[in-house]
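Participant: sequence and computational prediction follow.
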Amino acid sequence: MSERQPVDVAVGVLIDADDRFLLTSRPEGKVYAGHWEFPGGKLEAGESVEQALRRELHEELGITIGPAVPWKVEIVDYPHARVRLHFCKVLHWQGAFEMRERQQMAWQTLPVQVGPVLPGTVPVLGWLAAERGFTGATH
């Protein structure tokens, strides 16, 4: 069996002025519905990571983001898809949050208070913990 080609996904790690990060729940009807993740979505043909993230966050959350700072890339092999997650930190945005896919949102600190967390989100919590010198459980 040949290795599946990964699908490129832009992911926003939105961090507010209080150093909290935004997690959203996966909407009903999607794989892993109800699991919490960092928002984002697949790159369309010809899109850069930042262009895709800008489009996805406007479509899903109704916000317009400022600069998306590339942070880390992680490949996750889910049963339904192999994804290459391009994580970008986003510190500035405009607009009021609208949950356009009837998902939920929660501003979080470590350890997170929502669950279950999507497997691809777990490494990010570890990276945030390492940056912040946090030694406790991350999820």
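Facilitator: Great, that's in hand.
Participant: contacts and neighbour counts: CA atoms only from here.
Facilitator: Fine.
Participant: excluding sequence neighbours, find me the nearest residue to the residue nearest the centre of the chain.
Facilitator: Nearest to the mean C-alpha position of the chain, by CA atoms, centre = their mean, lies residue 38 at 2.2 Å. What sits nearest to residue 38 in space, not counting adjacent residues and going by CA to CA, 6 or more residues apart in numbering, is residue 23, at 4.9 Å.
Participant: adding another structure so you can compare the two:
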Amino acid sequence: MLSESPILLVVAAAMIDGQGRVLVQQRPEGKPMAGLWEFPGGKVEPGELPEAALIREIHEELGVALAADRLTPAVFASEGLGARHLLLLLYLARDWQGEPEARHASALQWLQPGELRGLAMPPADAPLIGLLERLV
């Protein structure tokens, strides 16, 4: 049996609309960090490219289609997570097909980057706000 990697690789999208707002979703009850607001995304499966994982996760979570050639790598965050270590890769997405819907979240919000500072966010997501303010 293979042991679980000590590094948990996660991808997320800062989806930016035409008004410069960023989409965040609220973690549902029953999940770790329930009620916190986060950038949509998820775990990279073994052997999966980060961009492919992000496209898959965004489709599953929001019902929209992203194209790999339209994703811009932006920043990463590194955060201790118990016995494992979370490495979060954040991509910018400025266009997609479909209208985002909360399939696996309690709620969605479109906010200006500075408004994200008022939200309760997971430890790995919160430090990314300053970068988004400069990029958007």
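Facilitator: Looks like it arrived, so ask away. All values derive from a computational prediction rather than experimental measurement.
Participant: so what number do they get for TM-score?
Facilitator: Once superposed, the chains reach a TM-score of 0.86 (TM-score structural alignment, normalised by the length of the second structure), with 129 aligned residues with a CA RMSD of 1.8 Å.
Participant: quick revisit: which residue lines up with the residue nearest to the centre of the first structure in the second structure?
Facilitator: Counting by TM-score structural alignment, residue 38 of the first structure corresponds to residue 39 in the second structure.
Participant: so who does its match touch?
Facilitator: Contacts for residue 39 of the second structure (CA atoms under 8 Å, 6 or more residues apart in numbering) come out as 12, 13, 14, 23, 24, 25, 125.
Participant: which residue sits closest to residue 78 of the second structure in space, ignoring its chain neighbours?
Facilitator: Residue 78 of the second structure's closest residue in space is residue 87 (CA to CA, 6+ apart), at 4.7 Å.
Participant: break down the second structure into its strands, ranges please.
Facilitator: 7-15, 22-26, 37-38, 41-43, 71-81, 84-93, 107-111 (DSSP state E).
Participant: which of those is buried the deepest?
Facilitator: strand 37-38 (a mean of 26; mean count of other CA atoms under 10 Å).
Participant: mind putting the strands of the second structure into JSON lines with distance to residue 100 of the second structure?
Facilitator: Output for the strands of the second structure, formatted as JSON lines (distance: least, CA to CA, whole Å):
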{"stretch": "strand 7-15", "distance to residue 100 of the second structure": "10"}
{"stretch": "strand 22-26", "distance to residue 100 of the second structure": "9"}
{"stretch": "strand 37-38", "distance to residue 100 of the second structure": "15"}
{"stretch": "strand 41-43", "distance to residue 100 of the second structure": "13"}
{"stretch": "strand 71-81", "distance to residue 100 of the second structure": "17"}
{"stretch": "strand 84-93", "distance to residue 100 of the second structure": "13"}
{"stretch": "strand 107-111", "distance to residue 100 of the second structure": "8"}
